[in-house]
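K.L.:
build me a model from this:
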Amino acid sequence: MERALEARFSDLVNHPKDTVAKINASRSRHLWLRRRDDEDLVLTTAARAEQENEVVSATTALFTAMMRQDGAALSLLIDVVPEAFPWVRFLPTEDVRAFVVELVETLRATEAIDNPAPVAQVIESWKHTAEAYADPEVHASLTTDATDHGPATEPPSNV
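P.N.:
Coordinates of the predicted model:
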């Protein structure tokens, strides 16, 4: 996938027509606006944003329908998910299945609220789980019964 062309946010403010015209020069129809004091922005056309939303919706609908209709589709998705998310190799088999089911269900649910943040959260959470499984020391510390040392004491006052 082609990376979006870049411009400074100040270019958009000072030369809006020239800066917006760069969108047409990009095959991706995106312009990455770099900002010094805040998060970068991506500028695109409304038509392109609608097309991207349509692609995500169609893909989600296909995956959801396949999983509902055929248990073999779920098995196939579980088999191929390591190609898209290599870190799932550190998860136990039952957790790979749980990740796939949660991911597809969350994809479907986020369409109703038009917000992809929950999908990103599912992926990030499962990736952190895989990281814990990948490190034997971390995994052991999280799965070993800990001794309760009682209530924490107040930290000393530095006044």
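K.L.:
only C-alpha atoms from now on, for both contacts and neighbour counts.
P.N.:
Noted.
K.L.:
contacts only, for residue 136.
P.N.:
By CA atoms under 8 Å, 6 or more residues apart in numbering, the contact list for residue 136 is empty.
K.L.:
report all helices and strands that the helix or strand residue 7 falls within contacts.
P.N.:
Taking DSSP states H and E as the criterion, residue 7 maps to strand 5-8. Contact analysis of strand 5-8 by 3 or more CA pairs under 8 Å, 6 or more residues apart in numbering; DSSP states H and E lists helix 16-25, strand 30-34 as its packing neighbours.
K.L.:
one more time with 7 Å, if that's ok
P.N.:
With contacts taken as 3 or more CA pairs under 7 Å, 6 or more residues apart in numbering; DSSP states H and E, strand 5-8 sits against strand 30-34.
K.L.:
picking up where we left off before, what residues sit buried inside the strand holding residue 7?
P.N.:
Buried positions in strand 5-8, judged by neighbour count with 16 or more other CA atoms under 10 Å: 5-8.
K.L.:
would you do the same for the sequence below? I want to compare the two.
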Amino acid sequence: MSTEVQWSELQRDPKSVAALADQGDVHVRRRDGAALLLTRVDRAAATASGAIHAARALRSLLAHLPSETLAAAAASLADEFPWVDVLPPEDRRQFVADFARAFQGSAELGHWGMLDQTIREWRATAAIHADAALAACLAEPINDDLGPVRPPMED
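P.N.:
Down below sits the predicted model:
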């Protein structure tokens, strides 16, 4: 259960907002900034612990799958990340392995930037594979200076 209160309510009556936090997460809205999330430490710790266990189990499961089953795992991830379909088969398997590793690392650290970066990098790789001319150009050896480099694509 999640409840929403205004910052002024937290300032005016912190005990009642704390009671709400005992029942579930509380979103504290502020006019001058992003909303805050008020949660109990034991609930946050259980969530983090659950994420770590799930990440470890996923990584272990994927590490023991035969390569043809790993391809099926990549196909399953394509439901969430449709651009996986344009990756070559070996890259799909590597994406699954990198995804599981980044998922575990992010869960262990409690910071999900590692997983986000892994997804962004593989999405960029898929964008290259989706453009046959670009993929062919990038596969050629570089023999001279090609000039300034364009900034990477933005999300």
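K.L.:
pull up the aligned stretch in structure 2 for the helix or strand just after the strand holding residue 7 of structure 1.
P.N.:
With elements assigned by DSSP H and E, the helix or strand that comes after strand 5-8 of structure 1 is helix 9-14. Using TM-score structural alignment, the residues of structure 2 aligned to helix 9-14 of structure 1 are 7-12.
K.L.:
in the matching stretch, what counts as buried?
P.N.:
Residues of stretch 7-12 of structure 2 classed as buried: residue 7 (neighbour count, 16+ other CA under 10 Å).
K.L.:
swap in stretch 44-51 of structure 1?
P.N.:
Residues residue 44 are the ones in stretch 44-51 of structure 1 that count as buried (16+ other CA under 10 Å).
K.L.:
neighbouring contacts of it?
P.N.:
23, 29-31 (CA atoms under 7 Å, 6 or more residues apart in numbering).
K.L.:
out of those, which comes closest to residue 129 of structure 1?
P.N.:
Using CA to CA, residue 30 is the member of these that sits closest to residue 129 of structure 1, with 33.3 Å.
K.L.:
distance-wise, check the closest one relative to residue 48 of structure 1.
P.N.:
Applying CA to CA, to the nearest Å, the value for residue 30 of structure 1 to residue 48 of structure 1 is 9 Å.
K.L.:
in a markdown table, list the buried residues of strand 5-8 of structure 1 along with distance to residue 38 of structure 1.
P.N.:
Below are the buried residues of strand 5-8 of structure 1 laid out as a markdown table (distance: CA to CA, whole Å):
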| residue | distance to residue 38 of structure 1 |
| --- | --- |
| 5 | 19 |
| 6 | 16 |
| 7 | 15 |
| 8 | 12 |
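K.L.:
how far does stretch 98-105 of structure 1 sit from its chain's centre?
P.N.:
13 Å (CA atoms, centre = their mean, to the nearest Å).
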